[in-house]
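A.B. asks: please find the sequence and the predicted model below.
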Amino acid sequence: MKDSNFLKEMNARKMWHPMAHPAEMHAQPPKIVVEAEGSTITDIDGHTVIDAVGGLWNVNLGFSCQPIKDAITAQMDRLPFYSTFKGTTNDAIIELSEVLADFFAPDGMVRSFFTSGGGDSVETALRLSRQYHKLRGDPGRIKFLSLKKGYHGTQFGGASVNGNANFRAPYEPLLPGCYHIPAPYPYRNPFNESDPARLAQLCLAALEDEIAFQSADTIAAFIMEPVLGAGGVIPPHESFMPGVREICDRHGILLIADEVITGFGRTGDWSGSRHWGVQPDMMCTAKAITNGYFPFGAVMIGEAVASVFEGDETGKAMIGHGYTYSGHPVGAAAALACLAETKRLDVHHNAAARGAELFAGLKTLYDKHDLIGDVRGGHGLMCALELVSDRDRKTPIDAKTIGRVHEATYQAGVMVRLSGVNLYMSPPLILTAEQVNEIVAALDQGFSAA
């Protein structure tokens, strides 16, 4: 490693950081993380904290999962890369396709298409949905519906179905034909409705209205996260996703579940869709599929979609889409080891238990600190605090104050993620009950300091 003085001097000088203003990174350089073990990270000054961010929603098994590291090393020694484009494949990806079909069988998934990450998976699902309708003789079905506050990556397709202006406005015009309905977000919504059940019905009615306005025979797919992640950790009422499924079925619209965050145990079940008893037509996965140790993703495809492609006799089902690293053998080896360890540890059970404890602890902070406007979570290890300067008026907090909370929490021993007016927590799924208490205590100190 380079000398620490050199690293501090050059920090953020020659690179731009994702989701950040370059000038802000110059003024307030980011933490330099140099080591990690289990659920903790250590910065260049030797300060060790609990990583309540879990890397970026993805290090479900922690930072020292030896089976994955061993699998990567062994695969690098044997076959570091080969293409899966027409004509060639590799043994690791064949095995992984079987493992994933078994893992997601309760979700109705039967096939996989491999990508380099979550944004690629969303892009792939959007493309395949249009091709699906063309194969069925419905070439006019080209539009996409999604939720405001939803997040689906930053490629042009994903940004177009994103429901947050921060990821859209600087890059417009985006993909035409993308429309958004209100999210089932009880704290802030255009209906001024705080009851989750009633709000779900209002949002479903808005979906019906938008379909009628656009005309159902022009719509290819509806894409949604089973629990909205980067938009603020917004779990919908239990009636919402089943209602979306029913509406999509009635109008011949595909349902794409963006499981990039919610897949592989984070919500307390193996998929977010399974929480609501819904089988989507396609599922976008990435992140925890390799525990973050290798850039990798997969689109899982349901029987109805797969049968149309595989039953085509015109030649038009040729998939004119793919990535150099689709089905990368090292990524496949990492995913195989990760999934085996994920199932062996039954991490979804720990995510459910620790998530309930964390959510309860965060609600105690709400009673102590007026800066907290809303506490969201309750579905595994994904929680958020929305901060306000006036709780009665729900006035968003200023950046300086929330920055102080974030820094004081870090100094107290916990890294949380700051985005807009929200503090996010998505720690590794191997988190202990003691570490849950430490997270809540550090946040308590952070709010007190601010």
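C.D. replies: Okay, I see it.

A.B. asks: from here on, just use CA atoms for contacts and neighbour counts.
C.D. replies: OK.

A.B. asks: mind listing what residue 426 touches?
C.D. replies: Counting by Cα atoms under 8 Å, 6 or more residues apart in numbering, residue 426 makes contact with 52, 53, 54, 56, 57, 381, 382, 383.

A.B. asks: typo on my end, it should be residue 430
C.D. replies: Listed by Cα under 8 Å, 6+ apart, the contact partners of residue 430 are 38, 39, 60, 61, 62, 347, 350, 351.

A.B. asks: of those, closest to residue 238?
C.D. replies: Checking these against residue 238 by Cα to Cα gives residue 351 as the nearest, at 19.0 Å.

A.B. asks: my guess is the closest one contacts residue 264, does it?
C.D. replies: No. Applying Cα atoms under 8 Å as the test, residue 351 and residue 264 come out as separate, 10.5 Å apart.

A.B. asks: stretch 308-327: end-to-end distance?
C.D. replies: Taking Cα to Cα, to the nearest Å, stretch 308-327 runs 23 Å from one end to the other.

A.B. asks: cool, stretch 160-179 as well?
C.D. replies: End-to-end distance (Cα to Cα), stretch 160-179: 9 Å.

A.B. asks: go on, stretch 254-269?
C.D. replies: Length of stretch 254-269, first residue to last, Cα to Cα: 23 Å.

A.B. asks: related to what we said a few turns ago, from the contacts of residue 426, pick the one nearest residue 14.
C.D. replies: Within those, proximity to residue 14 (Cα to Cα) peaks at residue 56, which comes in at 22.6 Å.

A.B. asks: let's bring in a second one:
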Amino acid sequence: MRDKNFLIENNAKPIWHPMAHPAEMRGNPPRVIMKGEGAYVTDIEGRTVLDAVGGLWNVNLGYSCDPIKRAIAAQLDALPYYSGFRGTSTGPSIELAYELTQFFAPEGMVRAFFTSGGSDSVETALRLARQYWKIRGQGDRTKFIALKKGYHGTHFGGASVNGNANFRRNYEPLMPGVFHIPAPYTYRNPFDETDPERLARLCAKSLEDEIAFQGADTIAAFIMEPILGAGGVIVPHESFMRLARDICNRHEILFIADEVVTGFGRAGAWSGSRLHGVKPDMMTIAKAITCGYFPLGATLIGEEVAEVFEADRTSFGAIGHGYTYSGHPVGCAAGLAALVETRRLKVDENAAARGRELADVLEGLKRKHALIGDIRCKGLMAALELVSDREMKRPADKATMAKVADAAYEAGVMLRISGSNIILSPPLILKTEEVRMIGEALDAGLMQAS
């Protein structure tokens, strides 16, 4: 690798960063991360901080999981790549598909289609949903319904079902036939409803109304995150996902659970669907499938959908879709090792326990700092929504958010800023003393910005 001076000099020059303005990055280059160990990362200046971002929701097992590293190395020696297209399989892809369908059997998943990440997984689910209805002779079912504030990746299909203008406007017009309903977002919603359970019913009624308006026989699927991640860790009331599932059942609409973030324990359960007692028709997974050690994802398919495809004897059942790296043997080997460690360490239980501690810490900060308008936490997914005026709920400005993040970094914790939200998604191996560290760093950052 080039020396330190070269990296600093060229930071943000030959590279454009995701979710950032190139000019802003050139004017204010981002931190350069050089090493990771456990739940900590070290920057180019040698400063080590607790990573309360968990990479990007995905480094559940931390940065030094030796079983994953060994599995990758061994598979590189045996077979670094082979195509998973028609005509060939690899051993790791067969084994991981089996293990995933066993792991997610309580959600009713019976098949896996491998992808290179979360956006690919969502794109695959949307395409399979439309194809499912063509196989069934209902080709008019092409529309999708999603939640405002939801996030489903960056492909044109995923961007189209996204419910946040920040991920849509610069790329419009997007895919036609996509409609959005209000999210069960208690802090900000069009009903001015502060009771989460009543809000869940109102949002479910909006879903019913949109189905009636569009015509159920034109809708392919409803897609939602069990907990809305990038939209600000919006935690629906426990009844909402079940209400939406029941509505989809009544109208014969497919239900897609986007579990890219919530899969593998982050919300304190092995999936958000399991947390809410729902069996979707399809699930999208990625991120913690390899804990970030290799780009991999999957679309998981429920039994009814699988049966329709596999019983078909026409050209409509042929899957004309896939990726060069679908079922990559090295990625699948990493996924197998990650799944073993994920189970062994019972990270779902740790996420639930540490999440309760984190929620208590955040509540204390809210009482202390008027900058905090709302806190939301489930497992090790959390957000602090900052405001300049609590009564008016006026969002904090960009400069304030930057001050909090910079001061927290100086205090030893990496945060993620998304609009007026501070997003927390630390590794699921987090310890109690590290929860306290996050709280202390946030306190320092909020003090600096006040």
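C.D. replies: Good, I have the coordinates. This is a predicted model, so every value here is computed, not measured.

A.B. asks: got a TM-score for the pair?
C.D. replies: For this chain pair, the superposition-based TM-score is 0.99 by TM-score structural alignment, normalised by the length of the first structure; 449 aligned residues with a Cα RMSD of 0.6 Å.

A.B. asks: turn the contacts of residue 430 of the first structure into JSON lines, including distance to residue 257 of the first structure, neighbour count and secondary structure.
C.D. replies: Converted to JSON lines, these look like this (distance: Cα to Cα, whole Å; neighbours: other Cα atoms under 10 Å; DSSP: H, G, I helix; E, B strand; the rest coil):
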{"residue": "38", "distance to residue 257 of the first structure": "30", "neighbour count": "17", "secondary structure": "coil"}
{"residue": "39", "distance to residue 257 of the first structure": "28", "neighbour count": "25", "secondary structure": "coil"}
{"residue": "60", "distance to residue 257 of the first structure": "20", "neighbour count": "33", "secondary structure": "coil"}
{"residue": "61", "distance to residue 257 of the first structure": "23", "neighbour count": "25", "secondary structure": "coil"}
{"residue": "62", "distance to residue 257 of the first structure": "25", "neighbour count": "22", "secondary structure": "coil"}
{"residue": "347", "distance to residue 257 of the first structure": "21", "neighbour count": "24", "secondary structure": "helix"}
{"residue": "350", "distance to residue 257 of the first structure": "23", "neighbour count": "21", "secondary structure": "helix"}
{"residue": "351", "distance to residue 257 of the first structure": "20", "neighbour count": "28", "secondary structure": "helix"}
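
A.B. asks: okay if I get those as CSV plus distance to residue 388 of the first structure?
C.D. replies: Below are the contacts of residue 430 of the first structure laid out as CSV (distance: Cα to Cα, whole Å):
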residue, distance to residue 388 of the first structure
38, 33
39, 29
60, 30
61, 33
62, 32
347, 34
350, 31
351, 28
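
A.B. asks: quick one, what contacts the most centrally placed residue in the second structure?
C.D. replies: The centroid of the second structure falls nearest to residue 261 when counting by Cα atoms, centre = their mean (2.8 Å). By Cα under 8 Å, 6+ apart, the contact set of residue 261 of the second structure is 57, 58, 229, 285, 286, 287, 288.

A.B. asks: report the secondary structure state of it.
C.D. replies: When classified by DSSP: H, G, I helix; E, B strand; the rest coil, residue 261 of the second structure comes out as coil.

A.B. asks: what's the next secondary structure element after the helix or strand where residue 298 of the first structure lies?
C.D. replies: Element membership for residue 298 of the first structure, per DSSP states H and E: strand 297-302. Downstream of strand 297-302 of the first structure, the first helix or strand assigned by DSSP H and E is helix 303-310.

A.B. asks: rewinding a little: and in the second structure, which of the contacts of residue 426 of the first structure remain?
C.D. replies: Of these, the ones still in contact in the second structure (both residues aligned by TM-score structural alignment, their matches' Cα atoms under 8 Å) are 52, 53, 54, 56, 57, 381, 382, 383.

A.B. asks: closest one to residue 133 of the first structure out of the residues you listed, please.
C.D. replies: When those are compared for distance to residue 133 of the first structure (Cα to Cα), residue 57 wins out at 32.9 Å.

A.B. asks: which residue in the second structure aligns with that closest one?
C.D. replies: Aligned by TM-score structural alignment, residue 57 of the first structure pairs with residue 57 of the second structure.

A.B. asks: and that match, how many neighbours?
C.D. replies: Neighbourhood size, residue 57 of the second structure [other Cα atoms under 10 Å]: 26.

A.B. asks: wait, is residue 418 of the first structure part of a strand?
C.D. replies: Yes. Under three-state DSSP, residue 418 of the first structure falls within a strand.

A.B. asks: how close does it sit to residue 87 of the first structure?
C.D. replies: From residue 418 of the first structure to residue 87 of the first structure the distance is 46 Å (Cα to Cα).

A.B. asks: between these two, which is the more surrounded one?
C.D. replies: Between residue 418 of the first structure and residue 87, counted using other Cα under 10 Å, residue 418 has the larger neighbour count: 19 against 6.

A.B. asks: was I right to think the more buried one contacts residue 410?
C.D. replies: No. Using Cα under 8 Å, residue 418 of the first structure is not in contact with residue 410; the gap is 11.2 Å.

A.B. asks: what are the contacting residues of whichever strand or helix holds residue 146 of the second structure?
C.D. replies: Residue 146 of the second structure belongs to strand 143-147 when assigned by DSSP H and E. The contact list for strand 143-147 of the second structure, computed with Cα under 8 Å, 6+ apart, reads 161-163, 177-183, 218-224.

A.B. asks: so of the residues you listed, which ones are in helices?
C.D. replies: Among the contacts of strand 143-147 of the second structure, the members found in helices (DSSP state H) are residue 161.

A.B. asks: which of the contacts of strand 143-147 of the second structure are buried?
C.D. replies: 161-163, 178-183, 218-224 (16 or more other Cα atoms under 10 Å).

A.B. asks: dump the residue contacts of residue 228 of the first structure.
C.D. replies: Residue 228 of the first structure sits next to 149, 150, 151, 234, 235 when contact means Cα under 8 Å, 6+ apart.

A.B. asks: brain fart, residue 96 of the second structure
C.D. replies: Contacts for residue 96 of the second structure (Cα under 8 Å, 6+ apart) come out as 332, 333, 335, 336.

A.B. asks: what about it, which SS state?
C.D. replies: Secondary structure, three-state DSSP: residue 96 of the second structure is helix.

A.B. asks: could you report the distance from it to residue 228 of the second structure?
C.D. replies: Residue 96 of the second structure is 27 Å from residue 228 of the second structure, by Cα to Cα.

A.B. asks: thank you, goodbye.
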